[in-house]
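Asker: got a structure for you, letters missing:
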């Protein structure tokens, strides 16, 4: 899951773009203080920036220049202005693409995907990532991240989460989990499984996901997919 910083002061447009990109499993962040764009950029560390030209305080060209002085992160400009010099200026400042408003969202998505595919090792990233309840689960880094933050899991915890999310909305028996972990020489007891699941759920609570791991008494555990019917 890639992080997108959307620098757009039009609240309705920001919400619409965020909703559309979220459907494609992108984590979209906005700017809270348009005089502190670089501080928020540093805090978020996005994989891609989408920036409007007309902004409060300083225009998009200014912030593009500032971002480029610190990072090579891909940048897409949005603009309602149709003067060719805007496009030329954005390219000269190091932007990767330019999208004129109004635009079709399919076009924006296609441009985003093309840029990410070119800039990042897309296939390698996808092999290590799984999307669950709007969060990115990274099985290589042992992390789970969403718009509420990021948590780091132990090897045991990420292994349990992997087993459960591979079969979302299905019960995975305690015996099956223990057997898998036993083969991997990590567990030997039923009580140890309970302790580790509780620790996993407590960490997931930090980013609002603890409730999506359900205990099925006498059966096992289930990773619920967001908005799915609970059984």
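Answerer: Sure, I can see it. Only a predicted model underlies this, so the values are computations on that prediction, with no experimental measurement involved. Numbers count the residues shown, from 1 in each chain.
Asker: going forward, measure contacts and count neighbours with C-alpha atoms only.
Answerer: OK.
Asker: got a list of what residue 6 touches?
Answerer: 14, 28-31, 49-51 (Cα atoms under 8 Å, 6 or more residues apart in numbering).
Asker: I meant residue 137, not that one.
Answerer: Going by Cα under 8 Å, 6+ apart, residue 137 touches 129-131, 143-145.
Asker: host element of it?
Answerer: strand 135-138 (DSSP states H and E).
Asker: now the helix or strand that comes right after that strand, how far from the centre of its chain.
Answerer: Where DSSP H and E defines the elements, the next helix or strand beyond strand 135-138 is strand 143-146. Remark: strand 143-146 is offset 8 Å from the chain centroid, using Cα atoms, centre = their mean, to the nearest Å.
Asker: so what secondary structure elements neighbour strand 143-146?
Answerer: Counting contacts by 3 or more Cα pairs under 8 Å, 6 or more residues apart in numbering; DSSP states H and E, strand 143-146 packs against strand 135-138, strand 149-152.
Asker: comparison target below:
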């Protein structure tokens, strides 16, 4: 059963959407803690998200960007804002579609079915899974998994993109600017510390595979992949 996450603070609209989903054979879940949308997304693992713009704490644009760090699932904005720039902002921040309120629920369902078919169903592209490998360290970008010596660890989307960059460009040094350019060109506000934080997370994931010091900092230049796992085998 395909799952749909509803991020809507109007309880009446949220409940009506939820009832429609059940009627059409989908499993719906309404977000209750609007400061923990990403946490609920990770717990529920939906196939599609319906996302309002005007939300408590942070707006829908923010949460769309957060979801895009871990998933490429379809995100449909639903909002009373009908301006062209609102729709542009929604798409620029990672959304796939935009529906203005008030809306007909049948239109919402038609769009949901269309996006689900496109991504998961009959219209989904039939492509072979990509594999990026270097000296036994194997990354599966679409699965968000990396393996070494029969050990596997799960990555976030950003961690997988980072590791793919290092594996594909080895033995080159990757500058901080190049990493920001490659991974965060879809984000409006990016703290320079973001690179350090994500690098620390990736190092931790590789440590889970038994690799210590896999990514070294090159002072004044950036970061480089260090084939310590290959040295350990020798």
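Answerer: Okay, I see it. It should be emphasised that the depicted structure is a prediction, and the values quoted were computed from it without experimental measurement.
Asker: quick check: TM-score for this pair?
Answerer: The TM-score (TM-score structural alignment, normalised by the length of structure 1) is 0.52; 124 aligned residues with a Cα RMSD of 1.5 Å.
Asker: circling back to that earlier point, out of the helices and strands packed on strand 143-146 of structure 1, which gets nearest to residue 71 of structure 1?
Answerer: Judged by Cα to Cα, the one of these that comes nearest to residue 71 of structure 1 is strand 149-152, at 22.1 Å.
Asker: Provide the aligned range in structure 2 for that closest one.
Answerer: Using TM-score structural alignment, none of the residues of structure 2 align to strand 149-152 of structure 1.
Asker: thinking again about what came up before, which of the helices and strands packed on strand 143-146 of structure 1 sits most buried?
Answerer: Compared across those, strand 135-138 shows the largest average neighbour count, a mean of 23 (mean count of other Cα atoms under 10 Å).
Asker: over in structure 2, find the residue span that strand aligns onto.
Answerer: Using TM-score structural alignment, strand 135-138 of structure 1 pairs with nothing in structure 2.
Asker: next one: that strand to chain centre, how far?
Answerer: That offset, for strand 135-138 of structure 1, works out to 7 Å (Cα atoms, centre = their mean).
Asker: next one: stretch 107-116 of structure 2
Answerer: Counting by Cα atoms, centre = their mean, stretch 107-116 of structure 2 is centred 21 Å from the centre of its parent chain.
Asker: pull out the buried residues from it.
Answerer: Residues of stretch 107-116 of structure 2 classed as buried by neighbour count (16 or more other Cα atoms under 10 Å): 108, 111-112, 115-116.
Asker: right, and the pair among those residues with maximum separation?
Answerer: Between all members of the buried residues of stretch 107-116 of structure 2, the farthest pair (by Cα to Cα) comes out as 108 and 116, at 12.3 Å.
Asker: and the buried residues of stretch 107-116 of structure 2 as a markdown table, adding secondary structure and distance to residue 205 of structure 2?
Answerer: As requested, these are exported to a markdown table (DSSP: H, G, I helix; E, B strand; the rest coil; distance: Cα to Cα, whole Å):
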| residue | secondary structure | distance to residue 205 of structure 2 |
| --- | --- | --- |
| 108 | helix | 39 |
| 111 | helix | 37 |
| 112 | helix | 35 |
| 115 | helix | 32 |
| 116 | helix | 31 |
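Asker: distance to residue 224 of structure 2 added to the residues you listed, as TSV?
Answerer: Output for those, formatted as TSV (distance: Cα to Cα, whole Å):
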residue	distance to residue 224 of structure 2
108	47
111	44
112	42
115	39
116	39
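Asker: format the helices and strands packed on strand 143-146 of structure 1 as CSV; extra columns: distance to residue 180 of structure 1.
Answerer: Below are these laid out as CSV (distance: least, Cα to Cα, whole Å):
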stretch, distance to residue 180 of structure 1
strand 135-138, 20
strand 149-152, 22
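Asker: between these, which gets nearest to residue 62 of structure 1?
Answerer: Nearest to residue 62 of structure 1 among these is strand 149-152; the distance by Cα to Cα comes to 28.5 Å.
Asker: residue contacts, the residue nearest to residue 7 of structure 1 when sequence neighbours are not counted?
Answerer: In space, residue 7 of structure 1 comes closest to residue 51 once its chain neighbours are excluded; the distance is 4.6 Å by Cα to Cα, 6 or more residues apart in numbering. For residue 51 of structure 1, the contacting residues are 6-8, 60, 75-78, by Cα under 8 Å, 6+ apart.
Asker: same check on residue 61 of structure 1?
Answerer: By Cα under 8 Å, 6+ apart, the neighbours of residue 61 of structure 1 are 53, 89-90, 93.
Asker: which of these are buried?
Answerer: 53, 90, 93.
Asker: strands along structure 2, start to end?
Answerer: In structure 2, the strands defined using DSSP state E lie at 3-7, 27-30, 48-51, 75-79, 97-100, 132-134, 137-140, 145-148, 151-154, 215-218, 222-225.
Asker: redo the ones you listed as CSV? Include distance to residue 196 of structure 2.
Answerer: Listed next are the strands of structure 2 as CSV, based on distance: least, Cα to Cα, whole Å:
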stretch, distance to residue 196 of structure 2
strand 3-7, 31
strand 27-30, 34
strand 48-51, 30
strand 75-79, 28
strand 97-100, 33
strand 132-134, 23
strand 137-140, 21
strand 145-148, 21
strand 151-154, 20
strand 215-218, 10
strand 222-225, 10
